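>>> I would like to see how this sequence folds:
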Amino acid sequence: MNRIKELFEKKKNILSIYYTAGYPNLGDTVQIAEALEKSGADILEIGFPYSDPVADGPVIQASSKQSLDQGMTLKVLFEQLKDLRKNVTIPVLLMGYVNPVLQFGVENFCKACAEVGVDGCIVPDLPMVEYEEFYKDCFESHNLCNIFLITPQTAEERIHKIDSLTNGFIYLLSSSATTGKNLEVGNTTEDYFARIKGLNLKNPTMIGFGISDKQTFDKACEYANGAIIGTAFVKAIADGNLEESVEGFMKKFRG
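Predicted coordinates for the structure are as follows:
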């Protein structure tokens, strides 16, 4: 069974942490993964940088540019991850945009993910129709979960279609903004979360965009199986000792 499915079967209030591969330094990718697991993260989302990250706010955009400038590519990333599973046991996702995946080759990408122990992918700009028609079999043959995103504007019919195609979890965006905006849980947002929860989807959900502290994490967990933190963590590791930065950040949630 895929590690993602196993995790959701046995745990609640799941904490997923996003960070950019090759940031702050090109060779930090696996060290951060190991430190996050040690400090209590449940899922890792390792971002592979792209030059035009349309869904990302300024913090993650800047981390992507720095990583690219230092030489990060998918080829380099897979080389870094070849020993990932020596010390990392929790689920690992790769997150990024479809262009680098197409350049690398979808079959090659899925094969490389499986070889290094990646459990799934989040590719926000991969159209659902194309995934279903061209890539679904390839992903599933390599035991990879493809994680779809929904927003407050996503139609119920599309949500059910996404649910039928999903074999991991559904990424529930708290808003249609870019990453890095603070979560503001007013009546409209709570109604949206409650509406999705009321659909009784077969797949678990994780809330992302704007989760930055214990308060917003706990609020998200009232409506979903857990939450995803990205920008706040990328900020936290920008300077200083990596192990200390990771441990200090995670204590806010797992202390």
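
>>> When you work out contacts or count neighbours from here on, use the C-alpha atoms and nothing else.
Noted.

>>> Give me the residues contacting stretch 42-58.
7, 14-21, 33, 36, 61, 64-65, 67-68, 72-74, 77, 90-97, 100, 177-181 (Cα atoms under 8 Å, 6 or more residues apart in numbering).

>>> Tell me the buried residues in that stretch?
Buried positions in stretch 42-58, judged by neighbour count with 16 or more other Cα atoms under 10 Å: 42-50, 53, 56-57.

>>> ok so, going back, just the buried residues of the contacts of stretch 42-58.
Of the contacts of stretch 42-58, these count as buried by 16+ other Cα under 10 Å: 7, 14-21, 33, 36, 61, 64-65, 67-68, 72-74, 77, 90-97, 100, 178-180.

>>> Just those residues: which are in strands?
When the buried ones among the contacts of stretch 42-58 are checked against strands (DSSP state E), the matches are 14-20, 92-95.

>>> All the helices of this protein, residue numbers only.
3-10, 29-39, 58-69, 74-80, 98-104, 106-116, 128-130, 136-141, 156-165, 187-198, 214-221, 231-236, 242-254 (DSSP state H).

>>> Check the offset of the longest one from the chain's centre.
The reference is to helix 242-254. Helix 242-254 sits 18 Å away from the centroid of its parent chain (Cα atoms, centre = their mean, to the nearest Å).

>>> I'd like the structure of this one too, to check against the first:
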Amino acid sequence: MTTSTPPSWSAAGLDHALARSRAEQRAALGLYLPVGYPTRAAGLDALHLMAKHADVLQLGVPHTDPVLDGPVIRRAAAQALDAGFRMRDLFDAATELTAAGTTAVLAMSYWKPIEVYGPRAFAEELAAAGVAGMLVPDLPETGTGTGTKTETDAETGTAASTWQRAAHAAGLHTSTLIPPRASDAHLAALGSVTSGLIHVPATPGLTGARRPLSPYLPHLVRRVRTLTGLPVAVGIGIGTPDQAAQASAYADSVIVGSAVIRRMHAQPGAAAVTAAEAARDFAEGVRRARPPST
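Next comes the predicted model:
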């Protein structure tokens, strides 16, 4: 299984963030935002303010067909695209954020934008910008099975191996999202091609669901950690600070996206400030789960 750190100073940022939160006996707080939402300037302001409360920032690449996302993130991605998002905005935002502080920066993109840009160039630019790692949730071999074969696959192998080679060469962590009802063998296989974090959904279905966390989630987290040897991030369905506190008791990282964006939607004239307030509330949630000192 892949548990060692890739040879990259940027990848080490995630390892350090996880080590800090582990020393505090809590999960690391990861906050997700599509780059360019609600505008380039307001989104970057929001990310800088969110960084004051987060251990990890996950920068999303807006896409026209975000198959795993619910209406909240779909709307945010569409707004960012309408505002003129370009891939250069991702690299510029990451460069600015990593230069400004110690918060680790990850990226999340569906496969198609990476394929169009060029996997090798994309990975190299991410690493140059200080990004620690990448989650590509719809790779056919490692995601939900919703992807399809492409010309790139035929020329250079599968999409997953194409990306893994590019990420390894650039020194990036490659995170994966476990599919529903994955067998032990499948989880072990995912662990062998994953580094940094492996992602577990807190609730079934699309992002942004507002329902109780699965009662089986603690067992699933322990199972994934045992079979892969990797830190486990819980996301997709963390909707309240109380749920963040609940998941922080057994996960290595808690990822929140739709809940922050939902608040930004409600206060469009103060999106950055509202994002900062939401980040603070979720940070208090993960810290609330820390066991009392003895």
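
>>> I'd like the TM-score for the two structures, please.
The TM-score (TM-score structural alignment, normalised by the length of the first structure) is 0.90; 253 aligned residues with a Cα RMSD of 2.1 Å.

>>> quick revisit: return the member of the ones in strands among the buried ones among the contacts of stretch 42-58 of the first structure nearest to Gln215 of the first structure.
Lowest distance from Gln215 of the first structure to these (Cα to Cα) belongs to Leu15, with 13.2 Å.

>>> what residue of the second structure takes the place of the closest one?
Alignment note (TM-score structural alignment): Leu15 of the first structure maps to Leu29 of the second structure.

>>> what's the answer for Gln61 of the first structure, then?
Per TM-score structural alignment, Gln61 of the first structure is aligned with Arg74.

>>> Relative to Pro137 of the second structure, how far out is the closest residue to its match other than its chain neighbours?
What sits nearest to Arg74 of the second structure in space, not counting adjacent residues and going by Cα to Cα, 6 or more residues apart in numbering, is Pro66, at 6.7 Å. Applying Cα to Cα, to the nearest Å, the value for Pro66 of the second structure to Pro137 of the second structure is 10 Å.

>>> which residues are in contact with both of the two?
With Cα under 8 Å, 6+ apart, Pro66 of the second structure and Pro137 have common neighbours Tyr110.

>>> follow-up on the earlier one: put together CSV for the buried residues of stretch 42-58 of the first structure, with distance to Ile150 of the first structure on each row.
Supplementary listing: these in CSV, determined by distance: Cα to Cα, whole Å:
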residue, distance to Ile150 of the first structure
Asp42, 22
Ile43, 19
Leu44, 20
Glu45, 17
Ile46, 20
Gly47, 19
Phe48, 21
Pro49, 22
Tyr50, 22
Pro53, 18
Asp56, 16
Gly57, 18
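
>>> Which ones among the residues you listed map onto strands?
Reading strands off the buried residues of stretch 42-58 of the first structure with DSSP E, I get 43-47.

>>> Redo those residues as CSV? Include distance to Glu115 of the first structure.
Shown next, in CSV, are those (distance: Cα to Cα, whole Å):
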residue, distance to Glu115 of the first structure
Ile43, 18
Leu44, 17
Glu45, 17
Ile46, 16
Gly47, 18
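
>>> how far away is the nearest residue to Leu81 of the first structure once chain neighbours are set aside from Val30 of the first structure?
Nearest residue to Leu81 of the first structure in three dimensions, chain neighbours excluded: Val116, at 5.9 Å (Cα to Cα, 6+ apart). Remark: distance between Val116 of the first structure and Val30 of the first structure (Cα to Cα) = 12 Å.

>>> Name the residues contacting each of those two.
With Cα under 8 Å, 6+ apart as the test, Val116 of the first structure and Val30 both reach 81, 84.

>>> between these two, who's got more neighbours?
Between Val116 of the first structure and Val30, counted using other Cα atoms under 10 Å, the more crowded position is Val30 (21 against 16).

>>> what's the matching residue for the more buried one over in the second structure?
Val30 of the first structure maps onto Leu44 in the second structure, by TM-score structural alignment.

>>> Excluding chain neighbours, what is closest to its match?
Leu44 of the second structure sits nearest to Ala93 (Cα to Cα, 6+ apart), 6.7 Å away.

>>> thinking Asp89 of the second structure is in contact with Pro34, fair?
No: Asp89 of the second structure is not in contact with Pro34 according to Cα atoms under 8 Å; the separation is 10.6 Å.

>>> starting at the chain centroid, how far to stretch 224-236 of the first structure?
9 Å.

>>> quick one: it aligns where in the second structure?
Against the second structure, stretch 224-236 of the first structure falls on residues 251-263 (TM-score structural alignment).

>>> Repeat that for stretch 113-125 of the first structure.
Going by TM-score structural alignment: stretch 113-125 of the first structure matches residues 126-138.

>>> what's the span of that stretch from first residue to last?
Start-to-end, stretch 126-138 of the second structure (Cα to Cα) is 19 Å.

>>> Repeat that for stretch 258-277 of the second structure.
End-to-end distance (Cα to Cα), stretch 258-277 of the second structure: 14 Å.

>>> Which residue in the second structure occupies the aligned position of Leu160 of the first structure?
Actually, residue 160 of the first structure is His rather than Leu. Using TM-score structural alignment, His160 of the first structure lines up with Ala188 in the second structure.
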